[in-house]
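>>> give the three-dimensional model of this entry:
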Amino acid sequence: MTARRLGAASLESLLGEWRNGGAANEDLADRLRLLMVDGRIPVGTRLPAERELAARLSVSRTTVASTYGRLRSAGYLASQQGSGSEARLPQHPFGRPAAGMEAPDTIDLTKAAMPCAPQVAPAVLRAAEQLPLFAADWDYDAVGLPHLRQAIADRYTAQGLPTEPDEILVTIGAQHAIGLLARVLVSRGDRVVIEAPTYPHAQRAFIEAGARLVPVSVTADGGWDAEALQHAFERTNPQLAYLMPDFHNPTGASMSAAERDRMLRAAARQGTTVLVDETTAELDIDRDGVDSRFVPVSAGDTGATVVNVGSIGKTVWGGLRIGWIRADRSLVARLVAARSSLDLGTPILEQLAVAELMPELDEIIAARRVQLRRSRDRVEELLAGRFPTWQVPHVAGGLAVWVGLGQPVSSALTLTARTSGLVMAAGPWFGSDGAFERFLRVPITYPVDTLERAVERLHAAWLAVGGARRPVMPSASTLV
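I've put the predicted structure just below:
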């Protein structure tokens, strides 16, 4: 199989502001290594030739050659004469080791996801007992079991959005749903409005579909730039808008009713389909002064086309790969027809388990809110005590806190934290072109004792990069 090749211009965009005041080859090696361990440069990707990258970055070829040499020595590059250099990951505890190879005491905060709900195991056992009833007639299911689609439709209806089962398509998680929608709705060159920062895997799905992204700013304290969002619709005439209006990942912001109405009317005027990601929407903790009852986004009287995506991954357990799309019947039919080139259907046993869990979902979510409130409050307390210069927003729900560091050191901080067994996603993982170096996502989904240990390691890393002083990237030798 031919390796994916990363052009010099694309790599320059990923690097962002890579210089950090040290030797150029060390700074460049540090940033490339972070892109590899974060997955932004996938394993097997062929990097640009030395001469090509040197010209693009306005550095000497010797600098790039030295950079590649450092990465090869540390196990991050494999080079063959005439074949170029391909990204690799070394088998060491603070990179991205193979499954089961992690250091025993490593704390991985890259996932903002809840642990498995206790109701899951009994539901799986009950589902297994039902399996013989479905074994004869159900195998490759590209639509979804009828009683599961009915249960999902009934939940939407109870939440205020009347829905029929044939408006539901069951998918292999929310990311599969987003990728399928990107494949069907987006053609190469189409513009897609997307939040900045945003859920990185959704962004990647649109890029792979050939979309031209139109970013609109979202902040933890101010939410969406409403004027910029409206202008993005009017100026670019986008085919699609991907938005997370409830407990946005990673900022935790939520759109007001007035902002939603304005957004939907702007989309309707341009004929833009609004893809609403509601995977975290029910995880409210304390919406002060606001009715916390979740109401799915609907077109109402705006005339907009709205497609809703949900899953049980964030509320019940990410290990059950079941999500869904709510859309009009004609789009559901198009999506079903397009699935065969991507997958052959959603697993039957997992669908049966989720159907068993649907009547218990309100109970599960209520328990999640209690867990999240406890961990959210403790994280805020810990961060305020250890990092008095950081800006720590108070989130009313969701799965993480989008912390302002006050300095563009997120990559340096996360690289240094790895040396003490703390793995986190740097701020630029949620943006593009090296943006969001001043931010760090801190999940609130882990047990309190784990979060306490994580903050201690994060504090040590903060001191190591200089804290409020001028930061220094860790050298390659400290990461081998």
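
>>> use CA for all of it now, contacts and neighbours both
Noted.

>>> who touches the strand or helix carrying V306?
Element membership of V306, judged by DSSP states H and E, is strand 305-311. Contacts with strand 305-311, where a contact means Cα atoms under 8 Å, 6 or more residues apart in numbering, come from 173-174, 177-178, 268, 271-279, 296-299, 322-327.

>>> check contacts around G313.
Contacts of G313 (Cα under 8 Å, 6+ apart): 113, 173-174, 279, 319-323.

>>> hmm, which of the residues you listed are the buried ones?
113, 173-174, 279, 320-323 (16 or more other Cα atoms under 10 Å).

>>> and the closest residue to A281 other than its chain neighbours, how many neighbours?
Nearest non-adjacent residue to A281, counting by Cα to Cα, 6 or more residues apart in numbering: D246, 4.8 Å away. By the criterion of other Cα atoms under 10 Å, D246 has 26 neighbours.

>>> surely D246 forms part of a helix?
No. Applying DSSP: H, G, I helix; E, B strand; the rest coil, one finds D246 to be coil, outside a helix.

>>> I'd say it and R287 touch.
No. Applying Cα atoms under 8 Å as the test, D246 and R287 come out as separate, 11.1 Å apart.

>>> mind listing what L413 touches?
So, once contact is read as Cα under 8 Å, 6+ apart, L413 ends up touching 426, 458, 461-462, 465, 473.

>>> could I get the contacts of G313 as CSV with distance to D362 and secondary structure?
Output for the contacts of G313, formatted as CSV (distance: Cα to Cα, whole Å; DSSP: H, G, I helix; E, B strand; the rest coil):
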residue, distance to D362, secondary structure
A113, 18, coil
G173, 19, helix
A174, 19, helix
T279, 15, coil
G319, 19, coil
L320, 17, coil
R321, 19, coil
I322, 17, coil
G323, 17, strand
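
>>> next, the structure of the following sequence, for comparison with the previous one:
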Amino acid sequence: MRHLSATQVARLVNLDPAARPYYRVLADGIRALVMDGQIPVHVRMPAERHLAQTLKVSRTTVTSAYDLLRERGFLDSRQGSGSWTALPDPATAPDNPWLSAGADNLLQLHCAAPTAPSALQRAMTEAVEDLPRYGMGIGYDPLGLPALRERIAARYTARGVATRPEQIVVTTGSQHAIQLVLGRLIGAGDPVMVESPTYPHAIGVARQRGARIVPVGISHEGWQPDLVATAMRQSAARLVYLMPDFQNPTGALMDEATRAAVTGAARRADTMLLIDETWSELALDEVPRTAPMAAFDTDNRVVSIGSASKLWWGGLRIGWIRTTAALARALATHRAVVDIASPVLEQLVVARLFDRLEETRAERRRALRASRDALVSGLREHLPEWTFTVPRGGGVLWVRLNGEAATPLADAAAGHGVRLAPGPWFGLEGTLEGYLRLPFTLPPQTVTEAVTRIRAARDHGPLTTPPPADPVIAMV
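Model (predicted):
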């Protein structure tokens, strides 16, 4: 293993001897050098005693700096082996300002968006190297790059649904996928059935299309097939939007018997099923193996959509649609009035990330479990009267309040520096006021701090005038 001497580290850091507190300045200097690549990862650092002598400070000062670097994930140590530089798991790094507060300086507990995984940087580098090969063409491919469609199709096949690349349309995120499908299949006045609660942006797209929205209630226990089938039949639903894998916001996972029953009910009612699989790769505990809804489809009425946003990173803005080859071509033609095609570079990045899918799933599971456990522990300690079911996957907790109204509580919490998503965002006509959706996609330290602020907001009201909610990302 490579190593650095105390003299080399002192020269690289080059600190002002008068800087205070010196241990923190030293830790920040070493961290910055690691982040800039001037000190490589997996390089052995000098012993604390040697570095203290070289810097002419106490050993306690260097020990404190090393402790802070270990806490932040930039230093690994083993007794008898010394310490060496490292990079933190990006999903658990507590000192990243982008993880703690948004532009309004509030903890963003209204947005269920994980940060980028460690594989992203390497995938981006490789994608840039791939890019020149695509520069000879016009850059527009309404169906999506073949390299990415091949990987998406292969993943569906591996999950138990034989899929060809020509059945895939690459979109600019899952929201775009919902918009394309409803734009092609739904007209003004058509009944569209949605879960209640559900993903709010799906409701928004249906409303934009002038659809008549038909809710069907679900809970932590999930879906009742007879109620879904009855609502489908009685409403003559043209399309049903469902999220069977760690449903947003309840976290429910649909079992295979229910998947088969709902698909059969759609067949009898001549209803299309739009299946949102955004969270499908993020089981956090051991769960029964469930085939995708498309595995139960015998007459091409299941349209599946997926996204890179939760498994990898929302900033990539890449999603996809799986359907028949004929409908895929029709959707690609239909999108010409929207965006023509998705960006080439981002598609290449996601193609590379598919090659590291299991690596990223393991990283996500580790980070989300830690944050989920911190959220659950914090709620049980500070707000024990609130009730919830711990989800076995996904990234959100659906919490039933104890007589409080969610919207006023969210307003008060903003005055304590935390942005919340009240239950009515996820329902229709002002329902679900007794619920909050709390994501666990931020680091455990941030989640724990947010819970203490929520408790203070509930008990004492707002400390300051809360800033207005951001309607753009308020319901991700």
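
>>> can you tell me how far the residue nearest the centre of structure 1 is from V336 of structure 1?
Closest to where the C-alpha atoms of structure 1 average out (Cα atoms, centre = their mean) is Y199, at 3.4 Å. Y199 of structure 1 sits 25 Å away from V336 of structure 1, going by Cα to Cα, to the nearest Å.

>>> what do you get for D27 of structure 1?
47 Å.

>>> quick one: the helix or strand where R361 of structure 2 lies to structure 1 mean distance?
Following DSSP H and E, one finds R361 of structure 2 within helix 357-382. Its aligned residues in structure 1 lie a mean 1.1 Å from helix 357-382 of structure 2 after superposition (mean Cα distance after the TM-score superposition for structure 1).

>>> which SSE is immediately downstream of that helix?
Per DSSP H and E, the first helix or strand lying C-terminal to helix 357-382 of structure 2 is strand 396-400.

>>> what's the matching range in structure 1 for that next one?
Alignment of strand 396-400 of structure 2 against structure 1: residues 400-404, by TM-score structural alignment.

>>> now do the matching stretch: distance to the chain's middle.
14 Å (Cα atoms, centre = their mean, to the nearest Å).

>>> outside of that stretch itself, list whatever touches it.
112, 220, 249-252, 390-395, 438-445.

>>> how about a cut-off of 7 Å?
The contact list for stretch 400-404 of structure 1, computed with Cα atoms under 7 Å, 6 or more residues apart in numbering, reads 112, 220, 250-252, 390-393, 395, 438-444.

>>> what about these, which are in strands?
439-443 (DSSP state E).

>>> how many residues are close by P146 of structure 2?
Quick note: P146 of structure 2 (other Cα under 10 Å) scores 17 neighbours.

>>> how close does it get to L109 of structure 2?
Distance from P146 of structure 2 to L109 of structure 2, by Cα to Cα: 37 Å.

>>> next: P384 of structure 2.
According to Cα to Cα, P384 of structure 2 and L109 of structure 2 sit 19 Å apart.

>>> higher neighbour count, the two?
Taking neighbours as other Cα under 10 Å, P384 of structure 2 and L109 compare with L109 leading, 25 against 12.

>>> chain neighbours aside, what residue packs nearest to the equivalent of that one over in structure 1?
Under the alignment by TM-score structural alignment, L109 of structure 2 pairs with L109 in structure 1. Closest residue to L109 of structure 1 apart from its sequence neighbours, by Cα to Cα, 6+ apart: M424 at 5.0 Å.

>>> which residue in structure 2 aligns with that neighbour?
Matched by TM-score structural alignment, M424 of structure 1 corresponds to L420 in structure 2.

>>> now E360 of structure 1
Mapped onto structure 2 by TM-score structural alignment, E360 of structure 1 lines up with R356.

>>> what about its match, distance to L274 of structure 2?
According to Cα to Cα, R356 of structure 2 and L274 of structure 2 sit 27 Å apart.

>>> which residues in structure 2 form strands?
According to DSSP E, the strands that structure 2 contains are 75-78, 82-85, 107-108, 168-171, 191-196, 212-217, 239-242, 272-276, 302-307, 319-322, 396-400, 418-419, 421-422, 435-439.

>>> can you put those strands in JSON lines and add distance to Q53 of structure 2?
As requested, those are arranged in JSON lines below (distance: least, Cα to Cα, whole Å):
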{"stretch": "strand 75-78", "distance to Q53 of structure 2": "20"}
{"stretch": "strand 82-85", "distance to Q53 of structure 2": "17"}
{"stretch": "strand 107-108", "distance to Q53 of structure 2": "41"}
{"stretch": "strand 168-171", "distance to Q53 of structure 2": "58"}
{"stretch": "strand 191-196", "distance to Q53 of structure 2": "64"}
{"stretch": "strand 212-217", "distance to Q53 of structure 2": "67"}
{"stretch": "strand 239-242", "distance to Q53 of structure 2": "64"}
{"stretch": "strand 272-276", "distance to Q53 of structure 2": "59"}
{"stretch": "strand 302-307", "distance to Q53 of structure 2": "53"}
{"stretch": "strand 319-322", "distance to Q53 of structure 2": "55"}
{"stretch": "strand 396-400", "distance to Q53 of structure 2": "49"}
{"stretch": "strand 418-419", "distance to Q53 of structure 2": "44"}
{"stretch": "strand 421-422", "distance to Q53 of structure 2": "52"}
{"stretch": "strand 435-439", "distance to Q53 of structure 2": "47"}
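
>>> quick one: closest of those to Y23 of structure 2.
strand 75-78 (14.6 Å; Cα to Cα).

>>> burial of the corresponding residue of structure 1 for F296 of structure 2, as a residue count?
Correspondence of F296 of structure 2 to structure 1, assessed by TM-score structural alignment: G300. Residues near G300 of structure 1, counting by other Cα under 10 Å, number 12.

>>> what of L169 of structure 1?
By other Cα under 10 Å, neighbour count at L169 of structure 1 equals 27.

>>> likewise S420 of structure 1?
Neighbours around S420 of structure 1, by other Cα under 10 Å: 18.

>>> how far away is it from S73 of structure 1?
As for S420 of structure 1, its distance to S73 of structure 1 is 21 Å (criterion: Cα to Cα).

>>> same deal with L213 of structure 1?
Taking Cα to Cα, one finds L213 of structure 1 at 36 Å from S73 of structure 1.
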